[in-house]
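Visitor: Sequence first, predicted coordinates after that:
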Amino acid sequence: MIAIQNLNFSYNKGRPLFKEMDLQLGQGHIYGLLGKNGAGKSTLLKNIAGLVYPDSGSIQVLGHNPRHREPSLLSEISFIPEEFYLPQVRSDKFVRANAPFYPNFDSGYFRELLGEFEIPLNQRVADMSYGQKKKYLISFGLATNTKLIIMDEPTNGLDIPSKVQFRKIMASAITDERCVLISTHQVRDLDNLIDAVIILDEHRVAVNASVSSITENLCFKKVKELSPEIIYAEPAIGGYNAIQHNSLGEDSKLDLELLFNAVSQKQETITNLLHTPHYV
């Protein structure tokens, strides 16, 4: 689906954002893209969508180089940005203007999603609240039925009930032919939704692994006291939230926030234990 090799990118030539980055993404998965502010999450998404171009290295998306902006590729990419502009038109006019770019657009599914999100059909899209606009764009993006869906901070501006709806809708939207890539700094919004994790750190991909692979190799647990086998721990009520090597094959639930913090402090140790630098 997506193959990135030796990617180098910078907005300022003296300050590279990515250095020799490699990344492989496969279809049939929902990836959660995590990273500190300034790590390049949005920039990576834009590189994949062909909105910015690398200094060197290669990017292949569905067999195409995205910098060429070929219609056959763009019609298979739905990009939902964090920052957006919506015109002063009603929904039906917006759809008539934009849906033709996507051959597989499903107007019935679009109306179904708007109903799920409680978005009025007869309102001008520019007059909606920020949260309504975000849900409108998510609905339109999913209704395009593209093979690649890219979302940059999709839950920003959503209230708690809307976030619950978002997770429910996204869980039902994944297919074996589709790849979904979601960038967020609100890691708990992706709980029980994603099946693979990408973490950017120090100009490269620090982690690219399936959730099952992570929990097979790492054990997330609450402990009362620290011990030598603990790789990373954070104070919690009654003890510590900890990560350790899953040498006993224990079942545990992935704690995305704890993993993210652990990678920031113990990247080499975590990466070596996962043994999966490139998950497909």
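Guide: Perfect, thanks for sending it.
Visitor: Every contact and neighbour count from this point should use C-alpha atoms.
Guide: Will do.
Visitor: If we go by neighbour counts, what in stretch 239-259 is buried?
Guide: Using 16 or more other CA atoms under 10 Å as the test for burial, stretch 239-259 gives Tyr240, Asn241, Ala242, Ile243, Gln244, His245, Asn246, Leu254, Asp255, Leu256, Leu258, Leu259.
Visitor: burial of the closest residue to Leu62 other than its chain neighbours, as a residue count?
Guide: Nearest non-adjacent residue to Leu62, counting by CA to CA, 6 or more residues apart in numbering: Met1, 5.0 Å away. The number of residues packed near Met1 is 18, by other CA atoms under 10 Å.
Visitor: shouldn't Met1 be in contact with Leu25?
Guide: Yes: using CA atoms under 8 Å, Met1 is in contact with Leu25, at 6.0 Å.
Visitor: Which other helices and strands does the helix or strand in which Asn261 is found contact?
Guide: Following DSSP states H and E, one finds Asn261 within helix 256-274. The contact analysis (3 or more CA pairs under 8 Å, 6 or more residues apart in numbering; DSSP states H and E) places helix 256-274 against strand 204-210, helix 211-217, strand 230-236, strand 239-245.
Visitor: how much does that helix deviate in direction from strand 239-245?
Guide: If you take axes from the mean of the first three to the mean of the last three CA atoms, to 10 degrees, helix 256-274 sits at 30 degrees to strand 239-245.
Visitor: Buried residues in helix 256-274, which are they?
Guide: So helix 256-274, judged by 16+ other CA under 10 Å, has buried residues Leu256, Leu258, Leu259, Phe260, Asn261, Ala262, Val263, Ser264, Gln267, Ile270, Thr271, Leu274.
Visitor: mind checking how far Lys222 is from Tyr240?
Guide: Applying CA to CA, to the nearest Å, the value for Lys222 to Tyr240 is 6 Å.
Visitor: And for Leu158?
Guide: For Leu158, the distance to Tyr240 - CA to CA - is 31 Å.
Visitor: Below is structure B, check it against A:
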Amino acid sequence: MLDVSNIEFGYNKQRLFTNLSLSVEPGQIVGLLGLNGAGKTSLLKLIAGALYPQSGDITLYGKSTLQRNPEVLADIYFVPEDPWGPALTPESWLNRYGVFRPNLNRDLFFTLLEEFKVDRTKLISRMSYGQRKKCALAQAMASGSRLILLDEPTNGLDIPSKAQFRRSLSLVDLQDKMFIISTHQARDLETVLDPILIIHEGELLCNFSASVITEQFSLRRTDSLNGLSVIYAEKDALGYQALLAEPGAGADLEMLFTAAIQNPEVFKQALYSSQPSQTKETH
């Protein structure tokens, strides 16, 4: 289990997070949504132990990641948006660096490379950005680490590769693993993410199961917004596509994300007022 407790963090005089708290359970694939610059990457680096908060603590199965204990760090795998491309083939990488990952699954690694159509005989440094990223994703998912942090994993991937990535998650035994996947492209991964965290201007706007969120709101095509409990609406040639604060046909995640960013206070009020037993994790 991952616990982030009352984290405060910022760069120079700019405060990014204040009293940020959240928890992740084994088996979850958490979607971390936010605009570029919202703090998604900083949060992942804090969890990975690559950055240090001014106060608060982060623990993985009861052990602080901030102490940078090698045993704890081996249980975390962080893939940045632009992954490192060493002058090694994937197999050479495995032989050289696999020793630092005692639970690494070689068979799964090569299965994932095949799924991603990555040439295992080619130097990673000479791969395209998309191929290099898929190699890094295979490394992470086969690492055996129980906490896998992926920063914008679908950036740079074409449409077939995005589908390959979604399928590849089914090859990983999630029973004792946790994924946190940051993205600002909600539609790419909405079928696999649950729960959903939305970060905006340093605040955790939302921390709910995807099913709770999508069932709480509904989408409606309408000519007029009069008399409707509108959270957010987009006008087009046919009228309005409106997100309403009422149960109905499940709203898609991208529309919900846009609503949360455009009208955060209205979104929070609609979401949390319907969940009396659910408490906001943080501001």
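Guide: Received the coordinates, thanks. Keep in mind it's a predicted model, so treat the numbers as computed, not measured.
Visitor: related to what we said a few turns ago, distance check, the residue nearest to Leu62 of the first structure against Pro277 of the first structure.
Guide: 17 Å.
Visitor: now swap in His29 of the first structure and tell me
Guide: On the measure of CA to CA, His29 of the first structure and Pro277 of the first structure end up 17 Å apart.
Visitor: These two: which has the busier surroundings?
Guide: Using other CA under 10 Å, the more surrounded residue of His29 of the first structure and Pro277 is His29, with 20 against 17.
Visitor: which one is the more buried one nearest to, not counting chain neighbours?
Guide: Cys179 (5.4 Å).
Visitor: could you list every residue that touches the one you found?
Guide: Met1, Leu25, Gly26, Gln27, Gly28, His29, Ile30, Tyr31, Lys147, Leu148, Ile149 (CA atoms under 8 Å, 6 or more residues apart in numbering).
Visitor: And these, which is closest to Leu121 of the first structure?
Guide: Checking those against Leu121 of the first structure by CA to CA gives Ile149 as the nearest, at 23.4 Å.
Visitor: What is the burial count for the residue nearest to Thr184 of the first structure when sequence neighbours are not counted?
Guide: The spatial neighbour of Thr184 of the first structure that comes closest, neighbours along the chain excluded (CA to CA, 6+ apart), is Glu153 at 4.7 Å. Using other CA under 10 Å, Glu153 of the first structure is surrounded by 20 other residues.
Visitor: mind checking the SS state of the residue nearest to the spatial centre of the first structure?
Guide: For the first structure, the residue nearest the mean C-alpha position is Ile182 (1.7 Å; CA atoms, centre = their mean). Following DSSP: H, G, I helix; E, B strand; the rest coil, Ile182 of the first structure is assigned to strand.
Visitor: I'd say it and Gly35 touch.
Guide: No: the criterion here is CA under 8 Å, and Ile182 of the first structure misses it with Gly35 at 11.8 Å.
Visitor: ranges for the strands of the stretch 1-150 of the first structure?
Guide: Counting by DSSP state E, counting those that start in this stretch, the stretch 1-150 of the first structure has strands at residues 2-9, 18-25, 29-35, 56-61, 77-80, 148-152.
Visitor: OK, contacts around the aligned residue in the first structure for Asp252 of the second structure?
Guide: Following TM-score structural alignment, the counterpart assigned to Asp252 of the second structure within the first structure is Asp255. Residues counted as contacts of Asp255 of the first structure (CA under 8 Å, 6+ apart) are Phe220.
Visitor: same thing with Val192 of the second structure?
Guide: So Val192 of the second structure contacts Ile29, Arg166 (CA under 8 Å, 6+ apart).
Visitor: returning to that earlier point: roughly how far does the match of Asp252 of the second structure sit from Pro277 of the first structure?
Guide: Asp255 of the first structure sits 19 Å away from Pro277 of the first structure, taking CA to CA as the criterion.
Visitor: if I pick Asp127 of the first structure, what's in contact with it?
Guide: Gln88.
Visitor: Asn208 of the first structure versus that one, what's the distance?
Guide: Per CA to CA, Asp127 of the first structure is found 40 Å from Asn208 of the first structure.
Visitor: Then Lys46 of the first structure?
Guide: 19 Å.
Visitor: And the two? Which one has more around it.
Guide: Using other CA under 10 Å as the criterion, Lys46 of the first structure and Asn208 rank with Asn208 on top: 27 against 18.
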